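Colleague: Generate a structure from the sequence data that follows.
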Amino acid sequence: MAVLRRLWWLIALVGLVWGLQIINLITGYALNRWFGLLPRTLSGLDGILFMPLLHGSLAHVAANTAPLAILGALVAATAHRVALLSSAIIVGLGGLGVWLFGNTAIHIGASGLIFGWFGFLIARGFMERRPVPLLIALGVAVVYGAMLWGVLPGQPGVSWEAHLFGALAGVVAARVTQSRRSGL
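Modeller: This next block holds a predicted model:
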């Protein structure tokens, strides 16, 4: 039961992402046009909140589900008291970065949040210098370290801006929540 108390929000998030994917699929991906993040437009501002929930295809949402669940579970398990605050900082600050500096396209997908959790877990481990967060940081770096190439431009149709600003927002979230964290 303690595990479910720490993971309820992540289970709800993954369920919401998949539920919206089904609606998006049925509507011909209208949700992406209505609620995707379109940089430097008033109508695109709501995309800061909705971008992580929307995806462009079944393959896109499927590719994001495993890292979303794994990195989210690590955040929930090891930083449970600040998991929601850190996630809100990542979504808000990372999305704002994309809105301010992203290329003129509709940005969607949970990868900004995934990169944010990646940055949060790595930064947290090195900032706290305690054994468990440091081991988690090292493990995440080893398993997901190749993700860092995703912060560079180059792959058409991929929002490298969401990756970059998500990762940077994760580092900021680790710093902001550092004194509020209680650990395991």
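Colleague: Going by C-alpha atoms from here, please, whenever you check contacts or count neighbours.
Modeller: OK.
Colleague: So for the helix or strand harbouring Gly15, what gets flagged as buried?
Modeller: Element membership for Gly15, per DSSP states H and E: helix 2-26. By 16 or more other C-alpha atoms under 10 Å, the buried positions in helix 2-26 come out as Arg6, Leu7, Trp9, Leu10, Leu13, Val14, Val17, Trp18, Leu20, Gln21, Asn24, Leu25.
Colleague: Next, the structure of the following sequence, for comparison with the previous one:
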Amino acid sequence: MATAPSGRAPARVLPSAPMRAAAIMLVFTVALWLFEGVDVASGELVEQAGALRPRDTSGLGGVLTAPLLHDDWTHLAANTLPFLLFGFLAMSGGIGQWIAVTATIWVISGVGIWLLSPYPVIGASSIVFGWFLFLLVRGFYARNGRQILLAVVLFLFWGSLLWGVLPSDPMVSWQGHLFGAVGGIVAASWVAKADRRARPTLGA
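Modeller: As a prediction, this is how the structure comes out:
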């Protein structure tokens, strides 16, 4: 006999509640701009306190705080559009899954920066890269045609971002980009495995 359906929604490319997802990302993004305003008003004391300081145990708190801070308004503006878009699309599996995916990216990228970066790091680009790679590979793990099509479209528009995982500009943390990408790939693998386990199967 067939097992009872798991209740898990089929793989999607857009959030089931797009207005709620958009509102969450807008609030999150506005918070980043508010943090930058506070930092500027403080004479950059906030970013100095919240930066991720490599191989310094006193700087481990930066794993949590560094992605929320930026060097200046230009740095923040460059991250804003991909942050909004990729974060919104990454919410297609639901808020709970999005939190788990984001946390995975956040921790893996932070640990990678802490281990390998030669200098303190701030900025949300590690999270942006993580969401981007999550969106690029999850459809292949899940064998889902719609998600693969979305990945192709995103790659055509944003594929040049992938060069950011390679050492280039000494003022840009390629380590954060690389380990954010690793976190996104790991998260996509975990999500696909969880979906397969939850998928209804037929039994005798």
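Colleague: TM-score them against each other, please.
Modeller: TM-score of the superposed chains, computed with TM-score structural alignment, normalised by the length of the first structure, equals 0.92; 180 aligned residues with a C-alpha RMSD of 1.6 Å.
Colleague: how much does the helix holding Gly15 of the first structure stray from the second structure?
Modeller: On superposition with the second structure, the mean distance recorded for helix 2-26 of the first structure (mean C-alpha distance after the TM-score superposition for the first structure) is 1.6 Å.
Colleague: what's the matching residue for Met22 of the first structure over in the second structure?
Modeller: Actually, residue 22 of the first structure is Ile. It isn't Met. Taking TM-score structural alignment for the superposition, Ile22 of the first structure sits opposite Gly37 in the second structure.
Colleague: again with Gly157 of the first structure
Modeller: Using TM-score structural alignment, Gly157 of the first structure pairs with Met171 in the second structure.
Colleague: of all the buried residues of helix 2-26 of the first structure, which comes closest to Asn32 of the first structure?
Modeller: Using C-alpha to C-alpha, Asn24 is the member of the buried residues of helix 2-26 of the first structure that lies nearest Asn32 of the first structure, at 7.5 Å.
Colleague: Setting aside sequence neighbours, what's the nearest residue to that closest one?
Modeller: Leu31 (5.7 Å; C-alpha to C-alpha, 6 or more residues apart in numbering).
Colleague: What strand or helix carries the one you found?
Modeller: Leu31 of the first structure is located in helix 30-35, with elements delineated by DSSP H and E.
Colleague: Tell me the buried residues in that helix?
Modeller: Neighbour-count burial for helix 30-35 of the first structure, counted by 16+ other C-alpha under 10 Å, picks out Leu31, Asn32, Phe35.
Colleague: Among those residues, which one lies nearest to Phe126 of the first structure?
Modeller: Nearest to Phe126 of the first structure among these is Phe35, at 35.9 Å by C-alpha to C-alpha.
Colleague: Please say which position in the second structure Leu96 of the first structure maps to.
Modeller: For Leu96 of the first structure, the aligned position in the second structure is Val111, judged by TM-score structural alignment.
Colleague: now its match, nearest residue through space, not along the chain?
Modeller: Nearest residue to Val111 of the second structure, sequence neighbours excluded (C-alpha to C-alpha, 6+ apart): Val63, at 6.9 Å.
Colleague: okay, now that neighbour: neighbour count?
Modeller: For Val63 of the second structure, the tally of surrounding residues (other C-alpha atoms under 10 Å) stands at 24.
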